[in-house]
Each structure stands twice: as structure tokens, then as C-alpha cells.
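Trainee: here is the input, now give the coordinates:
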Amino acid sequence: MRNLPWKSVWITGAGKGIGAALAEALSERGCTVYISSRTPDDLEKVKQRCDKFPGLVVPIPLDITDHYQIEDMMKSWDKGAGLPELVVLNAGTHDPFPAQEFSASRCKRLLKVNLQGTINCLDPVLDRFIQTGKGHVAVMASVAGYRGLPTAAAYGAGKAALNNMCEALYLDLKGSGVKLQVINPGFVRTPLTDKNEFAMPALIEPEDAAQRIIKGLLSSRFEITFPKRFVYFLKLLRLLPNSWYLWLISHTVKTETVSTRKQDHGEQA
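Mentor: Okay, the predicted model is just below:
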């Protein structure tokens, strides 16, 4: 992999999972990495793991749902070296629930982080990048935003909104000098995917995801997706008529549920 074009990077949601793995990979390549999340202890653990690497890691406790905290952080950068050249808006949460447990409050809590939290960060970031005519921002969405999936009504809706928003912003930013990309990973082993109660095909480790993200960030592609074969299959599902798609997914879920129950019964025996 060639030399990285960024000296400094800001990653949200970097206390665990993909964000933490990406911070370690970039620090190992010599970048100064500002890592933020709501959990200072997690940030400190990431920093300690990166102490052996040449790149400096700077923990910043931050709640992206609080725009005042984001504003204060931006002002500190404005007074110093300025906003990092690359911003990866990775922070997100997951709360899977079926229609029988649907509630406005659960949807609001999830969308407040995944959608509005990302928007809270995009606002000042895009403003500064557009003013200077340069900068690189990547938004973490998900293949769950491609089509509706069981227990992901709120999660998928937020990720679909991020995909739509990034497409619109990409078109608006053409010729501005600002590079915008969207990241749509498949299943990556993280504390969030650990909440899923179904078999996750093509599951990969966060360290693998981090390397694929870096490779994608270095490319000219708008959308960064992986693993390829799994994502291509999901893209094909988007082309199916609704009746076909809903039949296929509902029968697949039933099959997996029966299989899981049989496995659980065997383990108990």
C-alpha cells in the first residue's frame, strides 16, 4: 500500500470496533489520529495500544449528539493546527428489535446517534473544508441501508438516509476540492454486531475492515464496500421486485431461525 496522503485524521466512534482498528492502522502508518467517543476509558486503551506506533494518537471524549461539544472542539482546532485533513464519521450504535417491540423512543435514541450525530459533525466539517477548498470526509453507513431487513427498521432507515444524503452531497461538492465518500461494510465482528441473533454471512474482523477502508479511502471511488462478493449479492437484491425480495428474505429468516433452534437444542443436550 502506498504512502498515505494525510498527516492528521479525526475518527469518531473510535473507542471500539472498526473505529479503533482504523485508528491503530493509521497510527501504524505514521498519521496523527484524533480519536473520539463517549467512553474515555476505551479511548485510553486504544491510545495505549498505539503507543508502539510512530503516529501520535490523541483521545478526545466527545458526544456527537451534543453540538455544543462539537463546536468547542472545532474552535480548539481553529486556534491550533486546524481541522484534520481526513475526517471519518464512524460513530454509531445498534438496537435490533422486531415490529412487536417497535417504539418511537427506541427509534429516536438510535437515529439521534447514527443520523443526527453524523449530521452534527458534517455541518462544521463541510463548512471548513468548503471554505479552504480542500479536505476529505468519509461517512460510515451500512449495507443494511440497501433494503429493509428484519429487526433493523430503525437502524436500516438511518443508514439508508446516510447513503442518500452522501449521494446528494457528493454531487453538490463536485469541483469544490472536497472529497466525500460513503463506507458500506458488510458484517464486521464488533460489539454492535454481537447483538445480532442470526448467522452473519461473510463476517470479517475489524482489523481486516480497517485495511479495506484505507485502501478505499486512497481510491477515487465514491462508495467503499466490502467484502465484495457479499455486497454484490446484496446489490442484486436491490434489483428484485418487492414481492420477490420480501418472499426471499422472509423464508431465509425462517430457515435460519429453525436451524438456530436445532443447534441450540443440540448444545443443551
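Trainee: all contacts plus neighbour counts: C-alpha atoms, from now on.
Mentor: Will do.
Trainee: name the residues of the host helix or strand of V139 that come out as buried.
Mentor: Under the criterion of DSSP states H and E, V139 resides in strand 135-140. Burial within strand 135-140, assessed by neighbour count using 16 or more other C-alpha atoms under 10 Å, is assigned to G135, H136, V137, A138, V139, M140.
Trainee: closest to D42 among those residues?
Mentor: M140 (19.7 Å; C-alpha to C-alpha).
Trainee: give the buried residues for stretch 120-137.
Mentor: Result for stretch 120-137 [16+ other C-alpha under 10 Å]: buried residues N120, C121, L122, P124, V125, L126, R128, F129, G135, H136, V137.
Trainee: Serialize those to JSON lines and add fields for distance to G158 and secondary structure.
Mentor: JSON lines is the format used below for these (distance: C-alpha to C-alpha, whole Å; DSSP: H, G, I helix; E, B strand; the rest coil):
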{"residue": "N120", "distance to G158": "14", "secondary structure": "helix"}
{"residue": "C121", "distance to G158": "15", "secondary structure": "helix"}
{"residue": "L122", "distance to G158": "15", "secondary structure": "helix"}
{"residue": "P124", "distance to G158": "20", "secondary structure": "helix"}
{"residue": "V125", "distance to G158": "20", "secondary structure": "helix"}
{"residue": "L126", "distance to G158": "20", "secondary structure": "helix"}
{"residue": "R128", "distance to G158": "25", "secondary structure": "helix"}
{"residue": "F129", "distance to G158": "25", "secondary structure": "helix"}
{"residue": "G135", "distance to G158": "25", "secondary structure": "strand"}
{"residue": "H136", "distance to G158": "22", "secondary structure": "strand"}
{"residue": "V137", "distance to G158": "18", "secondary structure": "strand"}
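Trainee: can you lay out the residues you listed as JSON lines showing distance to I224?
Mentor: JSON lines is the format used below for those (distance: C-alpha to C-alpha, whole Å):
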{"residue": "N120", "distance to I224": "22"}
{"residue": "C121", "distance to I224": "20"}
{"residue": "L122", "distance to I224": "18"}
{"residue": "P124", "distance to I224": "23"}
{"residue": "V125", "distance to I224": "20"}
{"residue": "L126", "distance to I224": "20"}
{"residue": "R128", "distance to I224": "24"}
{"residue": "F129", "distance to I224": "21"}
{"residue": "G135", "distance to I224": "18"}
{"residue": "H136", "distance to I224": "14"}
{"residue": "V137", "distance to I224": "12"}
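Trainee: where do the strands sit along the protein?
Mentor: Ranges of strands in the chain, per DSSP state E, are 8-12, 32-37, 57-61, 86-89, 135-140, 178-185, 223-226.
Trainee: before we go on, could you also do this sequence so I can check it against the first one:
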Amino acid sequence: MQVEGARCWLVGASSGLGAALARALDRAGAEVVVSARREERLSELSAGTRMRPVTVDVTDADSVRTACDGVLAELGGLDLVVYCAGTWQVSDVGEWDQESFEQHVSTNLLGLGRCLDVTLPTLRAQGGGTVVGIASVAAYRGVPGADYYGPTKAAAVNLLEALRASLRADGVRVMSVLPGFVRSEMTDSADFPQPFKITAEDAAARILEGLARDRAVLVFPRRMRALMTGARLVPAGLWPRLTPVLRHPWARRL
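Mentor: Alright, predicted model coming up:
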């Protein structure tokens, strides 16, 4: 797609990859509205740029609907919708936390659905546009410690794949982005091994390149893609025997 001049709504822009991608889109000439819960972060991000902030709570359908109305009023339409909002915390099923599990589902999966609910009618009516969903390589296989996070990303990837086929006739493209570890407040504070970690700026540049090439699925960095592609080939019966080396908080004790 042509990023320059594109009217873009980026949801989940307050920090990390979302903020880096918003800056990259702005520099590339897109008209960007950035959204997140933290209004002060949005103000800092948009200061001195052409970006416009609109707050949103993706776990609240009314908030998402109101934010979308504001975005359409600001931009006069939509060409690109990027869903980058997400939550993550290490899980320990020995002390199952239902509240945390539901928060992951509400933010990482249902939040995506809420944004699709309010934006797809516009994209379909105009006969084109692009939806980008930021998922994770955690979607490839179930890993201890990601018992809440991984399933939501796997479901998001499945949803995006289905939409890619369902929306084809409407001229709406769908791109799934599955990054490995990306430097952010969240990952920098985590106490577990994070192989092949890249900067948020590097990740944002890769996503812009993927948009320019109309990629359907984008998985990076290359070494993480190779690792997780190989992981998918491991038989289901063997996988539980291998996953202890991947345990997030327990890896240092094994």
C-alpha cells in the first residue's frame, strides 16, 4: 500500500512498538491518529508532529465506538487500521489468575474485535483499505508462562487469517504481524531469556516495509522466525518434554 498520505488509526500507541510505529508512519507522510488509554503518553508522542491523539480503552465497546467517531471526524475516512494494543504478564497455572486471563482476552483479542466492529463498515463501504494486527510468535506453540498471553495471540492470528479471505472481495487487505521479542517497558522489566531481541524502531521499519510490499504475514526477526517455524514441526506428544527450556520465569532454575 501507499503509506504517504494514508489516513491511519493506530490503536495502542502509548509506548514500545506502537509508539515507534506511529512515529515511523508520521515520518513516512501518513495522516496518523494515535490512540491508547494513557492520555499523557499520547500528548508526549504527538507533540511537535502531525499526529493527533484520541484516547481509547479497548476493553470498553462504548469507548472504542466514541474514539472511532473522533478518528473519522479528524481524518474524514480511513485507509489503514493498526491494532497494536496488548497486555502481557507471566502466568503460573499453579495459582491460576482468572482476572488476569480475562484481561488478556479482553485486551488482546476482544479489543481487536471491538476495533474491527467499528472500522470494517467504513473500509468495506469505500471498497478498500488495510487492517494490520500485531500478534506475536507466541501464537505458534503453547509455552509455559504464556498460558494467558499465547492463546489470545493464536486466536488473533486465526481471526486475521479468516478475515484475509473473507474481506478479499471487498478490497480490504489484512496483514498479520508476528514479532519476536521487541524492546519495550514490558520486555525490559521481564526476568527471563529473550533471544534475538530487537528495538522497537527496527520492528517498526520492518512493518513499514511489509506494508509497502503488501505482505499478508510478517514474522521477524529471521532467526526467531526460523526457530518458531521449526517448533511447529515438533510432534504434540514430544513438545511438553521440550518446553521446560522455554519456561519464562523458571528457565534460570532448570
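Trainee: can you give me the TM-score here?
Mentor: Scored against TM-score structural alignment, normalised by the length of the second structure, the superposed chains reach a TM-score of 0.92; 253 aligned residues with a C-alpha RMSD of 2.0 Å.
Trainee: before we move on, back to that, reformat the strands of the first structure as TSV; add distance to K108 of the first structure.
Mentor: Listed next are the strands of the first structure as TSV, based on distance: least, C-alpha to C-alpha, whole Å:
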stretch	distance to K108 of the first structure
strand 8-12	20
strand 32-37	19
strand 57-61	23
strand 86-89	19
strand 135-140	19
strand 178-185	22
strand 223-226	27
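Trainee: go through the lengthiest helix in the second structure and flag the buried ones.
Mentor: Ordering each helix of the second structure by length in residues (DSSP state H) puts helix 149-166 first. Across helix 149-166 of the second structure, burial judged by 16+ other C-alpha under 10 Å covers 149-157, 159-161, 163-164.
Trainee: ok, stretch 70-88 of the first structure next?
Mentor: Counting neighbours by 16+ other C-alpha under 10 Å, one finds that the buried residues in stretch 70-88 of the first structure are I70, M74, L83, P84, E85, L86, V87, V88.
Trainee: with distance to R189 of the first structure added, can I get those residues in JSON lines?
Mentor: As requested, the buried residues of stretch 70-88 of the first structure are exported to JSON lines (distance: C-alpha to C-alpha, whole Å):
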{"residue": "I70", "distance to R189 of the first structure": "28"}
{"residue": "M74", "distance to R189 of the first structure": "32"}
{"residue": "L83", "distance to R189 of the first structure": "30"}
{"residue": "P84", "distance to R189 of the first structure": "28"}
{"residue": "E85", "distance to R189 of the first structure": "28"}
{"residue": "L86", "distance to R189 of the first structure": "24"}
{"residue": "V87", "distance to R189 of the first structure": "23"}
{"residue": "V88", "distance to R189 of the first structure": "19"}
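Trainee: now, which of those residues sits nearest R109 of the first structure?
Mentor: I70 (18.7 Å).
Trainee: contacts only, for that closest one.
Mentor: Applying C-alpha atoms under 8 Å, 6 or more residues apart in numbering to I70 of the first structure gives the contacts L62, D63, I64, N120, C121.
Trainee: turn the residues you listed into TSV, including distance to Q100 of the first structure.
Mentor: As requested, the contacts of I70 of the first structure are exported to TSV (distance: C-alpha to C-alpha, whole Å):
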residue	distance to Q100 of the first structure
L62	34
D63	30
I64	30
N120	31
C121	33
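Trainee: average gap between the longest helix of the second structure and the first structure?
Mentor: Using mean C-alpha distance after the TM-score superposition for the first structure, helix 149-166 of the second structure ends up 0.7 Å from its aligned counterpart in the first structure, as a mean over the superposed pairs.
Trainee: got the angle for that helix vs strand 129-134?
Mentor: When axes from the mean of the first three to the mean of the last three C-alpha atoms, to 10 degrees is applied, the directions of helix 149-166 of the second structure and strand 129-134 differ by 160 degrees.
Trainee: residues contacting helix 149-166 of the second structure, please?
Mentor: With C-alpha under 8 Å, 6+ apart as the criterion, helix 149-166 of the second structure contacts 87-89, 101, 104-105, 108-109, 112, 133, 135-136, 138-143, 172-176.
Trainee: hmm, back to that, looking at the second structure, which of the contacts of I70 of the first structure hold up?
Mentor: Compared against the second structure with both residues aligned by TM-score structural alignment, their matches' C-alpha atoms under 8 Å, the contacts of I70 of the first structure retain L62, D63, I64, N120, C121.
Trainee: if we can go back for a sec, what about the strand holding V139 of the first structure, how far off from the second structure?
Mentor: With mean C-alpha distance after the TM-score superposition for the first structure, strand 135-140 of the first structure averages 0.7 Å from its match.
Trainee: from R213 of the second structure, how far out is the counterpart of L126 of the first structure in the second structure?
Mentor: Mapped onto the second structure by TM-score structural alignment, L126 of the first structure lines up with L120. L120 of the second structure sits 22 Å away from R213 of the second structure, going by C-alpha to C-alpha, to the nearest Å.
Trainee: let me see the ranges of the helices in the second structure.
Mentor: 16-27, 39-46, 61-75, 98-104, 111-126, 149-166, 185-188, 200-212, 222-231, 239-242.
Trainee: specify the stretch among the strands of the first structure that is closest to Y245 of the first structure.
Mentor: Closest approach to Y245 of the first structure among the strands of the first structure (C-alpha to C-alpha): strand 178-185, 20.2 Å.
Trainee: the inter-axis angle of the closest one versus strand 135-140?
Mentor: Counting by the same axes, to 10 degrees, strand 178-185 of the first structure lies at 20 degrees to strand 135-140.
Trainee: start and end residues in the second structure for strand 178-185 of the first structure, please.
Mentor: Strand 178-185 of the first structure maps onto residues 172-179 of the second structure, going by TM-score structural alignment.
Trainee: distance from the chain centre to the matching stretch, please.
Mentor: Put simply, stretch 172-179 of the second structure sits 9 Å off its chain's centre (C-alpha atoms, centre = their mean, to the nearest Å).
Trainee: repeat for stretch 222-234 of the first structure
Mentor: Offset of stretch 222-234 of the first structure from its chain centre (C-alpha atoms, centre = their mean): 14 Å.
Trainee: read off where that stretch ends up in the second structure.
Mentor: Under TM-score structural alignment, the counterpart of stretch 222-234 of the first structure in the second structure spans residues 216-228.
Trainee: any chance you could list what contacts that stretch?
Mentor: Identification of contacts with stretch 216-228 of the second structure by C-alpha under 8 Å, 6+ apart yields 137, 140-141, 173-180, 195-196, 198, 203, 207, 210.
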